[in-house]
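*Asks:* Got a predicted model here, sequence first, then my questions.
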Amino acid sequence: MTQLGQSGGDALVELFGRTKVVIGVVHLAPLPGSPRFDGEAVEAVYQRGLDDARSYLDGGCDGVIVENHGDIPFAKPDDIGPETAAYMAVVSDRIRRELGKPVGINVLANAAIPALAIASAAGAGFIRVNQWANAYVANEGFVEGESGRAARYRAKLRANGIRVFADAHVKHGAHAIVAD
């Protein structure tokens, strides 16, 4: 897997030391600012995320990806508040520091810019973006890939070492160009 804009180098080998990996997905509880956040102490949210990550790694996963899965219904990228990035950065940094394995970030839905900010702040090695280059229609509405903006933002952060793992065709939407 070669990073866009760079030659050579396999992202999986560079991050995990092998070409085939298993990545556990830490589904965070609802975060402050999301509709389902019930006022739970954020320390409990952080601890649950850390415990879930530890379980994945103890079970043989090579690393984890942290995502705001509890923030249903998901917002479009420009509607995600800075509080999401702040809380996700804290828990992701705690997971990386305590467990010492590769950590990635996925901000739902398709929010590459906040994911890069979180990854940069937390020392994460990669982000996941559902749709990198194309546009699709999903339950959040019309969502466009953010590759141009995200690549520029990553360069602005001087975070070109953060890898981007992206879907070719997101499974949670329809693509007008290919009529799927």
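*Replies:* That came through, no problem. Since the model is a prediction, treat every value here as computed from it, not as a measurement.

*Asks:* Please make it C-alpha for all contacts and neighbour counts, starting now.
*Replies:* Will do.

*Asks:* In a helix, residue 120, correct?
*Replies:* Yes - the assignment for residue 120 is a helix, going by DSSP: H, G, I helix; E, B strand; the rest coil.

*Asks:* give me every residue that touches it.
*Replies:* 157, 159, 162 (CA atoms under 8 Å, 6 or more residues apart in numbering).

*Asks:* secondary structure class for the spatially closest residue to residue 12 that is not a sequence neighbour?
*Replies:* Closest residue to residue 12 apart from its sequence neighbours, by CA to CA, 6 or more residues apart in numbering: residue 19 at 5.5 Å. Assigned with three-state DSSP, residue 19 falls in the coil class.

*Asks:* Report the contact partners of residue 19.
*Replies:* 10, 12, 13.

*Asks:* Buried by neighbour count, from those: which ones?
*Replies:* residue 12 (16 or more other CA atoms under 10 Å).

*Asks:* Mind checking which of the contacts of residue 19 are in helices?
*Replies:* 12, 13 (DSSP state H).

*Asks:* The contacts of residue 19 into a markdown table, with extra columns for distance to residue 77?
*Replies:* Shown next, in a markdown table, are the contacts of residue 19 (distance: CA to CA, whole Å):
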| residue | distance to residue 77 |
| --- | --- |
| 10 | 28 |
| 12 | 26 |
| 13 | 30 |
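
*Asks:* As a markdown table, the contacts of residue 120 with neighbour count and distance to residue 55 would be great.
*Replies:* Below are these laid out as a markdown table (neighbours: other CA atoms under 10 Å; distance: CA to CA, whole Å):
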| residue | neighbour count | distance to residue 55 |
| --- | --- | --- |
| 157 | 13 | 32 |
| 159 | 17 | 29 |
| 162 | 20 | 25 |
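
*Asks:* take a look at this one as well, against the first:
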Amino acid sequence: MFTNLQGKKYVVGLVHLKPLPGTPLFNEGDFELSMEKALKDTQALLDGGADGCLLQSVDKIYPSTDDTDYARVSALAVIAHEVRKLVGSRDFKIGVQLMWNCITPSLAIAKVCKADFTRCTALIGTTPSPFGTINADPLKVMSYRRSIGAEQVAMIAEIQGYHFKGDYDSGAIRMYANSAKTVGADAVEVMHKDEELNNRIVHDLKTVSGSLPVVLGGGTDLSNVTSRMKEADMALVGSCFENGKWGGNIDPNTVKEYVGLVRSIKV
């Protein structure tokens, strides 16, 4: 999906789901609510002119490893299947992500449901998290990706942001980007709350020879998107589309306004 980014900046909305079956905070009825929300939010993104969605589990308590409960995988697969049916043949990208770093289960869902991409908290490196240290295992990921024929499922690798933590260092950022590319990433994701530093990180990554597309993993809204997205290639958008109510319903009017601002940026 990242081969055709040249000349266009992508806007992808985060679809935040309820806790899924197989997780500690799941309650009966949550699956049905998640399905309803996923379809309504996807339609809102379509109506607002967004380029895609990322179906993201919000289970609040997560494993620190790459593996997860079978029921959780099955639930997201069913939801992703229905979202794919809703989207149909329209050019609208669908992503799936089982948090915190369940990359291989997410690849499996994407392959079976014909989703376009997944987001990887730690495809390379190590990062702390509230649920324990997250250790990347790119050999396992890439071996599994090949074994199920999921090379066409794109992988966004976080290297600085909400989930992959680390102090800013220009050399380290470039090294992480090159390492991510080596192990099969199709794009790298960054985010810093300080806009000036955020833009400097993006600029650093755009100067890497043969650089990957750069995704902003949050931090954008209607007031700053034109400046934050000046050099970036894609934005993952959560609370802005939910009108500041994280986990709420996506507002198609906000999506339309945001997309209009992004389309106004000169590439």
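*Replies:* Okay, I see it. Everything quoted here is computed from the prediction, not taken from an experiment.

*Asks:* Got a TM-score for the two of them?
*Replies:* Put the two chains on top of each other and the TM-score (TM-score structural alignment, normalised by the length of the first structure) is 0.83; 166 aligned residues with a CA RMSD of 2.3 Å.

*Asks:* Would you mind finding the match for residue 105 of the second structure in the first structure?
*Replies:* Aligned counterpart of residue 105 of the second structure in the first structure: residue 114 (TM-score structural alignment).

*Asks:* dump the residue contacts of the residue nearest the centre of the first structure.
*Replies:* Residue closest to the mean C-alpha point of the first structure, counted by CA atoms, centre = their mean, is residue 106 at 1.5 Å. Contacts here follow CA under 8 Å, 6+ apart; on that basis residue 106 of the first structure touches 65, 66, 67, 68, 112, 115, 127, 128, 129.

*Asks:* hmm, 6 Å instead?
*Replies:* Residues in contact with residue 106 of the first structure (CA atoms under 6 Å, 6 or more residues apart in numbering) are 67, 127, 128.

*Asks:* Could you check how far the counterpart of residue 169 of the first structure in the second structure is from residue 152 of the second structure?
*Replies:* Under the alignment (TM-score structural alignment), residue 169 of the first structure maps onto residue 160 of the second structure. Per CA to CA, to the nearest Å, residue 160 of the second structure is found 24 Å from residue 152 of the second structure.

*Asks:* Which one's more surrounded, the two?
*Replies:* Legend: neighbour count by other CA atoms under 10 Å for residue 160 of the second structure and residue 152, higher for residue 160 (25 against 16).

*Asks:* I'd like to know how many residues surround the nearest residue to the more buried one once chain neighbours are set aside.
*Replies:* Among residues not flanking residue 160 of the second structure along the chain, residue 190 sits closest, at 4.6 Å (CA to CA, 6+ apart). By the criterion of other CA under 10 Å, residue 190 of the second structure has 26 neighbours.

*Asks:* quick revisit: would it be right to say that the match of residue 105 of the second structure lies in a helix?
*Replies:* Yes - counting by three-state DSSP, residue 114 of the first structure is part of a helix.

*Asks:* give the contact list for it.
*Replies:* Residue 114 of the first structure touches residue 85, counting by CA under 6 Å, 6+ apart.

*Asks:* if you set the cut-off to 7 Å instead, what comes out?
*Replies:* Residues near residue 114 of the first structure by CA atoms under 7 Å, 6 or more residues apart in numbering: 85, 107.

*Asks:* And for residue 62 of the first structure?
*Replies:* Neighbours of residue 62 of the first structure in contact, by CA under 7 Å, 6+ apart: 16, 21, 22, 23.

*Asks:* so stretch 136-147 of the second structure matches what in the first structure?
*Replies:* Stretch 136-147 of the second structure corresponds to residues 145-156 in the first structure, going by TM-score structural alignment.

*Asks:* Make sure residue 165 of the first structure is indeed in a strand.
*Replies:* Yes - counting by three-state DSSP, residue 165 of the first structure is part of a strand.
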